[in-house]
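S.K.: for reference, the sequence and a predicted model appear below.
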Amino acid sequence: MPRPSAPGAGDRRKPLWVIIVACSVPMFMVALDNLVVSTALRTMAVDLDASTTELQWFVNAYVLSFACLLLTGAALGDRFGRRRIFVAGIALFTLASVGCGLADSSEQLILMRAVQGLGASAVMPLSLTLLAEEVPDKKRNLALGLWSAVSGLAVALGPVVGGAVVDGLDWQWIFWINIPVCLVAIPLVLVVLRESSLAGTRLDLLGMLLTTAGLLAVVWAIVNGEDEGWTSGIILSAFAGGAVLLALFVMWERRAPQPLLPLSFYRVRAFVFSNLVSASMYFGVFGSIFLLSQFFQIAPVRTPLEAGVLTLAWTLMPMFVAPVAGALTDKVGGGRLMALGLFLQAIGLSWINLVATSDTPYSRMVGAMVVAGIGMGLVFAPTAAVVLGSVGPQYRGKASGANNTVREIGGALGTAILSSVFVHYGDDRTAQGFVDGMKPGIWIGVAVVLVGALCALAIPRPRPEDNVPATVAGERESDRTPSSATP
């Protein structure tokens, strides 16, 4: 297996903050667009004469292509150059944003949103991989904490930016704002970050096809389960087809000369449990935030912008906590920090559920949101550090892609299941009806978050023997050659 440049092999004379900005700004743009559209859906429905199903696909088209192609985006970076594919992803995402802004029909917007997801699938995993390569080992966890803070800021600002744009401008501006970000990001990346790749790497084309098709079937079933019915024939068939394709993917990866996802990762306890933590957190927390962002618009009635501002007590906390958590990861242990963070999230969600009524004063909920936000910040950076630290340097791209895939699927599944529970027990016609549906959904989120906390406690402190061995099953030592790394 070809090897990359040494960890932290970037020009160490570059200020740490410049490297973090170069890696984080494109990731911020991608993460923001994962949330900002939801706030504008009602306005889009009027302007585009969109049906309820089409509105859902304005969100789902992005989620589907993004979640299903993350592994492929990381693999393309390993093969053709991580910086090159990173820049190509930024450019494609921005061109698709222009297409979204110019769309005058639902069909055009859905297509462009899918292309946005394609670009995002290259940006997100390679952002983390490039950061890990450019930063010296002793500063890596701090850098990951700051990177996580930027990611948390995107989560925080998504509803606010969406609400502000809808209230003050046309909905198209939620896409136009990506253009100046791109114009800054691409030159910054080309100047600050070095190119790196795994010389001699061959693409696992069959692995890409099987995993993309399998994940597409599973994620499609997740995002459509509520509308079609979880026991309907089409949903069960999609789950079954996805399971078969993913099983074939696993069988192929066991014999592939250069696998898309080395199965030896799953012999490393830290890697397995940190991925379970990611899936649990995104299931419980982001499914709950999906409901709470609507709760603040209906109990009592508020504008989207007002509701977005109220969620900042929760969503801004990771921006302050994540850098501290990153710096403490080696001293305290990533698993312990993740467990504490998930327990705090469970406390915050339970607190919200216990005080929520059709007219609860915001002052009674703000403390719970702060607690939950601190918990979120304690999970982001340690998870990234443990995932990257549990594999060898040459596998960071693949590990990042795998973790992002699990995370996105967990978030999609949480939103879909908690929404289904909400529909079963309540409705959005009245404030009380919304509370009746929201509470059982959030209790499920609490339960899943607690399961994630138990998984975090099972993560061992790092030891040299915990890393993935340099030679993965099916690879020959003679196949390993130095990587390319050019200024």
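M.R.: Perfect, I can see it now.
S.K.: for the rest of this, base every contact and every neighbour count on C-alpha atoms.
M.R.: Fine.
S.K.: which parts of the stretch 301-450 of the chain are helices?
M.R.: 304-310, 312-315, 317-332, 334-355, 366-389, 396-425, 431-457 (DSSP state H, counting those that start in this stretch).
S.K.: for G287, see how far away V155 is.
M.R.: 13 Å (CA to CA, to the nearest Å).
S.K.: my bad, should have said K398
M.R.: Taking CA to CA, one finds K398 at 26 Å from G287.
S.K.: neighbour-wise, which of the two wins?
M.R.: Legend: neighbour count by other CA atoms under 10 Å for K398 and G287, higher for K398 (28 against 25).
S.K.: got the helices of the stretch 301-450 of the chain as a markdown table, with distance to L16 columns?
M.R.: Below are these laid out as a markdown table (distance: least, CA to CA, whole Å):
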| stretch | distance to L16 |
| --- | --- |
| helix 304-310 | 31 |
| helix 312-315 | 25 |
| helix 317-332 | 13 |
| helix 334-355 | 22 |
| helix 366-389 | 16 |
| helix 396-425 | 20 |
| helix 431-457 | 29 |
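S.K.: once you drop chain neighbours, what's closest to G375?
M.R.: G341 (3.7 Å; CA to CA, 6 or more residues apart in numbering).
S.K.: in addition, the following structure is provided for comparison:
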Amino acid sequence: MSNLFSDLEGDDGIPGAQRRLAIIVMVLGTSMTVLDGSIVNVALPMIARDLQVDPSAAVWIANAYMLAGAMTIVAFASLGEIIGFRRLYIGGFALFTVTSLGCALSPNLMTLNIFRFFQGLGAAAAMCIGPALYRTIFPTRLLGAALGVNATVVASSLAAGPAIGGAILAVADWPWLFAVNVPIGIFTLILARKALPHDRGRGGKFDVMGALLSATAMAAIIFAIDGISDQHNREKEWAFVGIALIATLLFIWRQQRAAAPLLPLDIFHSKRFSMSVITSLCSFTGQGIAFIALPFLFQGAYGFSPLMSAALFTPWPVAIAIVAPIAGRMADRHPAAILSTSGLAVYAIGLALLACLGDHASVTDILWRAFICGIGFGFFQSPNNREMLSSAPRNRSGTASGVLAIIRTFGQSMGASLVAILLAFAGVSHAANSAAAIDASAVHIALWVAAGVALLATIVSGLRIQRQKS
């Protein structure tokens, strides 16, 4: 870790002493915005009971946050290149902090979802240019190690969310899950103004039409998936499918012809970049499924408290914290595709083992299976992120960062929507059964889907190895 702050003649980036403060800002900002994508998951059953809504509706407390990110991350990445990464990061994080207070004070589900959406917008603005900021903060010779730190923070924060949420719920009500962001957010903003490097941005025009089409396409895709759970309104579901298809085609057409496209499509000409994107999408979809579904299994079927439910997630982030830094350093010396594929294979096995949990599982049984998932995911993410960013030109750092962030957010959102679908179908097909039976049935199916998606990611990642050898 100390090597990250060393100075050598000819280094780009900022001086080592300033890097220390900058990395504190990045770690705090990244951990908070990512945590809020999963910290609420363990509280969903409690919030559903408190606000008197169905579990499938409560899932949108998590999904509204991720939907906002999926809709806007590409636009924010482009905006960051225009106005400067520092300005966008500080503005986005300020919005995140203010709307966190709004979430804490929300009296009903609709208000909470509205604030969660705007909280997601702030998080997207700050999070989407995180890797690009690392590339301006650290010299090129330390890029791999720096991205390893970022990947570790992202993965650990995402996985630790349920455990931290459970710890808060043990001593306070669910609004405090959001209220704790306010004082930490203010401190981070003050430090960010001092530590982050100034950059003017490249200037130029912002592709407003591209941003609108991108947001429309992403939103329509999510709503179309969610609409599958509605047995009585198939016309609405197909309308969203049509909107998504039309908006996607128009977005591609626009990006091919715009003088300053929102997302330069030539970045996908790199096979290394494109295949890394696919593996990342699949892996985060699987993790999104697991993190939304498992609290319903632990609390609904097994009868664990929110605190105990959160504790059962602990081996996952612990394993990531152990493995991800090692994988990041190894990626500087060994082929990232081999490292990523190995991690994905272990990750898929871990998800399958969780899917094999019976109707009554011991704490030990759950813990070791979650630990295997963490080992696999931790070994996958750092090398894969390095592969993505190193295969993109330096002047496309913002674009690559945006793609990386949107894939993570969109994958989690897809996972949450799939769980909502399965919970809704379980409620219809098991109408006479208990809530615990419904939860157990739906969650086991969801975990098998997650394992299948992780297996698909393993296969795609394995093709990268064959490509490198040929």
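M.R.: Yes, it's here. As the structure is a computational prediction, the values presented were derived from the model and not from experiment.
S.K.: related to what we said a few turns ago, who wins for proximity to S196 of structure 1 among the helices of the stretch 301-450 of structure 1?
M.R.: Closest approach to S196 of structure 1 among these (CA to CA): helix 396-425, 11.2 Å.
S.K.: that older thread, need the counterpart of the residue nearest to G375 of structure 1 in structure 2.
M.R.: Under the alignment by TM-score structural alignment, G341 of structure 1 pairs with G343 in structure 2.
S.K.: would you list every one of the strands in structure 2?
M.R.: Here structure 2 has no strands by DSSP state E.
S.K.: from I137 of structure 2, how far out is I407 of structure 2?
M.R.: From I407 of structure 2 to I137 of structure 2 the distance is 23 Å (CA to CA).
S.K.: again, but for R202 of structure 2
M.R.: In terms of CA to CA, R202 of structure 2 sits 17 Å off from I137 of structure 2.
S.K.: neighbour count for the two, which is higher?
M.R.: Higher neighbour count among R202 of structure 2 and I137: I137, with 24 against 12, using other CA under 10 Å.
S.K.: need the contact list for that one.
M.R.: 13-14, 19, 22, 196-197 (CA atoms under 8 Å, 6 or more residues apart in numbering).
S.K.: got these as a markdown table, with neighbour count columns?
M.R.: Formatted as a markdown table, those follow (neighbours: other CA atoms under 10 Å):
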| residue | neighbour count |
| --- | --- |
| G13 | 17 |
| I14 | 18 |
| R19 | 21 |
| A22 | 24 |
| L196 | 24 |
| P197 | 19 |
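S.K.: from these, which single one is nearest R386 of structure 2?
M.R.: When the contacts of I137 of structure 2 are compared against R386 of structure 2 (criterion: CA to CA), the nearest one is G13, at 17.8 Å.
S.K.: per the alignment, the closest one corresponds to what in structure 1?
M.R.: So, by TM-score structural alignment, G13 of structure 2 is matched to G10.
S.K.: apart from its neighbours in sequence, what residue is nearest that match?
M.R.: E134 is the one closest to G10 of structure 1 (CA to CA, 6+ apart), at 4.2 Å.
S.K.: what do we get in structure 2 for that neighbour?
M.R.: Using TM-score structural alignment, E134 of structure 1 lines up with I137 in structure 2.
S.K.: gap between its match and I23 of structure 2?
M.R.: Taken as CA to CA, the span from I137 of structure 2 to I23 of structure 2 is 8 Å.
S.K.: now A146 of structure 2
M.R.: 9 Å.
S.K.: and the helix ranked longest in structure 1, what does it pack onto?
M.R.: Identified as the longest helix of structure 1 according to DSSP state H is helix 137-168. Judged by 3 or more CA pairs under 8 Å, 6 or more residues apart in numbering; DSSP states H and E, the packing partners of helix 137-168 of structure 1 are helix 16-39, helix 106-134, helix 173-176, helix 304-310, helix 312-315, helix 317-332, helix 366-389.
S.K.: distance to L418 of structure 1 added to the ones you listed, as a markdown table?
M.R.: Formatted as a markdown table, those follow (distance: least, CA to CA, whole Å):
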| stretch | distance to L418 of structure 1 |
| --- | --- |
| helix 16-39 | 16 |
| helix 106-134 | 23 |
| helix 173-176 | 27 |
| helix 304-310 | 20 |
| helix 312-315 | 19 |
| helix 317-332 | 23 |
| helix 366-389 | 18 |
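S.K.: just so I know, which of those lies nearest N275 of structure 1?
M.R.: helix 366-389 (7.7 Å).
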